[in-house]
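*Asks:* Okay, here's the prediction I keep looking at, along with the sequence it came from:
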Amino acid sequence: MELNSNISAVITGGASGLGAATARRLAEKGVKVALFDLNEEKGEALAKELGGVFCKVNVTDDDSVEAGFEKARATIGQERILVNCAGIGNAIKTVSRSKEDGSIKHFPLDAFKFVIEVNLIGTFRCIAKSAAGMLTLDPLEDGDRGAIVNTASVAAEDGQIGQAAYSASKGGVVGMTLPIARDLSREAIRVNTILPGIFDTPLLAGAPQQVRDALGAMVPYPPRLGVPDEYAKLALCMIETSYFNGEDVRLDGAIRMAPR
């Protein structure tokens, strides 16, 4: 897919981190961008900077997502690109024993469900609604009608202690990549997924510098945190390369996560 001003894109979680970096890279190519996020202040500011549109969207809510796509398409046209970066995480053991009184606690099911709702179901919801819109477009000269990039995590394969919900949600994103790519193949819509390692995103922004340094030192090479723009470059490679389809690609500096 050739990226230019005739192409529109929707980026979920687009107000910061991996999503913002991807939006910037797409905008540099002339692509018109719509940012889906809950953070209005950051989202509006970035949309203004890039000449795009911000849509306040909760990916766990059908009506909110539908309204977001309606606003985006009314402003920048039907998207040919969807990049799913919206996501959350938590760290809770399946069961644990209290150090104070020995009582046993279990992972609150509502907390588990919420991570699945955002990371897995939210991603699928946006894929389905975006792909339905892409089907209304004619294929481009290279044959592509659309391209979708999802965000999983190395936790899909190397889940750490306390990451049962997070790993399950991201493992689900990996697991559905190929079947969705096959579902959409006859319609010339490609689907790929990136599995980022330890990246310098807002999730780590509040961590002490020694913690950030220690996390970076765990990476074989380069021994540092990933940079959001590196994610963005891989996302654009997936979008621009028409033979890139149905793949799940780790972007992690060769790290394999230890249990904790």
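*Replies:* Okay, I see it.
*Asks:* Please count neighbours and contacts with C-alpha atoms only from this point.
*Replies:* Noted.
*Asks:* What is the host helix or strand of residue 237 packed up against?
*Replies:* Applying DSSP states H and E as the criterion places residue 237 in helix 228-240. In terms of contacts (3 or more Cα pairs under 8 Å, 6 or more residues apart in numbering; DSSP states H and E), helix 228-240 is packed against helix 17-28, strand 146-151, strand 189-196.
*Asks:* what helices or strands is the next helix or strand after the first one leaning on?
*Replies:* So the one you mean is helix 17-28. Note on helix 17-28: by DSSP H and E, the next helix or strand toward the C-terminus is strand 32-37. On a contact count with 3+ Cα pairs under 8 Å, 6+ apart, strand 32-37 meets strand 8-12, helix 17-28, helix 40-50, strand 53-56, helix 62-76.
*Asks:* tell me the angle of the first one relative to strand 32-37?
*Replies:* Using axes from the mean of the first three to the mean of the last three Cα atoms, to 10 degrees, one finds that strand 8-12 and strand 32-37 are set 20 degrees apart in direction.
*Asks:* Tell me which of the helices and strands packed on strand 32-37 is the most buried.
*Replies:* Across these, averaging neighbours per residue (mean count of other Cα atoms under 10 Å) puts strand 8-12 on top, at a mean of 28.
*Asks:* List of residues touching that strand?
*Replies:* 19, 22-23, 31-37, 72, 76-86 (Cα atoms under 8 Å, 6 or more residues apart in numbering).
*Asks:* how close does residue 87 get to residue 81?
*Replies:* Distance from residue 87 to residue 81, counting by Cα to Cα, to the nearest Å: 18 Å.
*Asks:* circling back: closest to residue 199 out of the helices and strands packed on strand 32-37?
*Replies:* Nearest to residue 199 among those is helix 17-28; the distance by Cα to Cα comes to 8.7 Å.
*Asks:* another structure for you, compare them:
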Amino acid sequence: MQIDGTSALVTGGASGLGLATARRIVEHGGRVVIADISEEQGAKAVAELGSAATFVVADITDEAALAEALDAAEQLGPLRAVVHCAGRGGDRTRIIGKDRTPGALDTFTEVVRINLIGTYNVLRLSASRIAANEELDDGDRGAIVLTASVAAFDGQIGQTSYSASKAGVHGLTLVAARDLASWQIRVNTIAPGVMDTPMLGRLREDIRDGLAASVPHPKRLGQPADFARLAVDMLENPYLNGQTVRLDGAIRMAPR
């Protein structure tokens, strides 16, 4: 499957990993709909990417908003590519506090709602649209890339909500690939490590430097362009299916 001449949906595409992915899709000759909750960032992204990009305000847990984004993508050309980057971090919350007070349930629920239930919502709605495509010569109708995290495998203390939500994304990847195989739709997932995104940009410089130094090789933070390159490779490689690929410079996170 080639990006050139097709349309793509990128959730969370107005900044960070999503914007880098949208940029690379356009560079490969595709047209892209950016679905994001930030109108200001969405307008900036479209101004940068030009006529090949369209912005739609969409909360990934909102079926009607996602339907609007998918409609917009289908108007640009055959929708064959979806890269789901939207999500949120989790507050550092211990299961029980020092005084044995249980951690708040509502914060855990909210992170899982956005990161896991939101992912499933994007997956099911986009797969329904892609399934209507004609089969390509390589056997694909389309491909979907999801985003997990290395926290799915080695989450740190206090990361219960985030780790659980991202482990859920990893867990559904192979099942989704098998489930959608009869429709010739591939599903893969990227599990990024410490990436230089707006979320990480809020940290102090010394903390960022320490994180970069903890990466075995290359000794730097991951760049959004690294993610985008892998995402497009996953979309275009016809034999890559059902995989979660760590993009982390071989880092393994410490307990804290």
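*Replies:* In hand now; what should we look at? The structure displayed is predicted, hence computed values, not measured ones.
*Asks:* thinking again about what came up before, rebuild the helices and strands packed on strand 32-37 of structure 1 as CSV, extending it with distance to residue 149 of structure 1.
*Replies:* Shown next, in CSV, are those (distance: least, Cα to Cα, whole Å):
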stretch, distance to residue 149 of structure 1
strand 8-12, 9
helix 17-28, 11
helix 40-50, 20
strand 53-56, 19
helix 62-76, 17
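*Asks:* can you tell me which of these comes nearest to residue 119 of structure 1?
*Replies:* Proximity to residue 119 of structure 1 (Cα to Cα) singles out strand 8-12 among these, at 11.1 Å.
*Asks:* Give me the mean distance between the helix holding residue 237 of structure 1 and structure 2.
*Replies:* Here helix 228-240 of structure 1, set against structure 2 after superposition, deviates by a mean of 0.7 Å using mean Cα distance after the TM-score superposition for structure 1.
*Asks:* Structure 2: matching residues for that helix?
*Replies:* Under the alignment (TM-score structural alignment), helix 228-240 of structure 1 falls on residues 224-236 in structure 2.
*Asks:* out of the helices and strands packed on strand 32-37 of structure 1, nearest to residue 223 of structure 1?
*Replies:* Across those, residue 223 of structure 1 has its closest neighbour in helix 17-28 (19.4 Å, Cα to Cα).
*Asks:* And the contacts of that closest one?
*Replies:* Helix 17-28 of structure 1 has contacts (Cα under 8 Å, 6+ apart) with 3, 11-14, 32-33, 35, 46, 50, 83-86, 200-202, 228-229, 231-233, 235-236.
*Asks:* One more: stretch 31-49 of structure 2?
*Replies:* By Cα under 8 Å, 6+ apart, stretch 31-49 of structure 2 touches 5-15, 19, 22-23, 25-26, 52-59, 66, 69, 72-73, 76-77, 86.
*Asks:* how about the nearest residue to residue 1 of structure 2 once chain neighbours are set aside, what does it touch?
*Replies:* For residue 1 of structure 2, ignoring the flanking residues on the chain, the nearest one in space by Cα to Cα, 6 or more residues apart in numbering is residue 236 at 4.9 Å. Residue 236 of structure 2 makes contact with 1-3, according to Cα under 8 Å, 6+ apart.
*Asks:* burial measure for residue 123 of structure 1, as a count.
*Replies:* For residue 123 of structure 1, the count of nearby residues is 26 (other Cα atoms under 10 Å).
*Asks:* Same question for residue 100 of structure 2.
*Replies:* Neighbours around residue 100 of structure 2, by other Cα under 10 Å: 9.
*Asks:* which element is it on?
*Replies:* Here residue 100 of structure 2, judged by DSSP H and E, is contained in no helix and no strand.
*Asks:* For the aligned residue in structure 1 for it, which non-adjacent residue is spatially closest?
*Replies:* In structure 1, residue 100 of structure 2 lines up with residue 104, judged by TM-score structural alignment. Spatially, and ignoring its direct neighbours in sequence, residue 104 of structure 1 is nearest to residue 97 (4.6 Å; Cα to Cα, 6+ apart).
*Asks:* surely that neighbour meets residue 107?
*Replies:* No - when contacts are counted by Cα atoms under 8 Å, residue 97 of structure 1 is not listed as touching residue 107 (11.6 Å).
*Asks:* neighbour-wise, which of the two wins?
*Replies:* In this view residue 97 of structure 1 and residue 107 are compared by other Cα under 10 Å, and residue 107 has more residues nearby, 16 against 12.
*Asks:* The closest residue to that one other than its chain neighbours: what's it in contact with?
*Replies:* What sits nearest to residue 107 of structure 1 in space, not counting adjacent residues and going by Cα to Cα, 6+ apart, is residue 94, at 4.9 Å. Contact partners of residue 94 of structure 1, counting by Cα under 8 Å, 6+ apart, are 106-107, 162, 164.
*Asks:* Tell me the buried residues within the residues you listed.
*Replies:* By neighbour count, with 16 or more other Cα atoms under 10 Å, these hold 107, 162, 164 as buried.
*Asks:* what separates the aligned partner of the last one in structure 2 from residue 87 of structure 2, distance-wise?
*Replies:* In structure 2, the residue paired with residue 164 of structure 1 according to TM-score structural alignment is residue 160. Noted for residue 160 of structure 2: a distance of 16 Å to residue 87 of structure 2, by Cα to Cα.
*Asks:* Likewise for residue 231 of structure 2?
*Replies:* Applying Cα to Cα to residue 231 of structure 2 and residue 87 of structure 2 gives a distance of 16 Å.
*Asks:* what does residue 240 of structure 2 give?
*Replies:* Here the criterion is Cα to Cα. By it, residue 240 of structure 2 lies 24 Å from residue 87 of structure 2.
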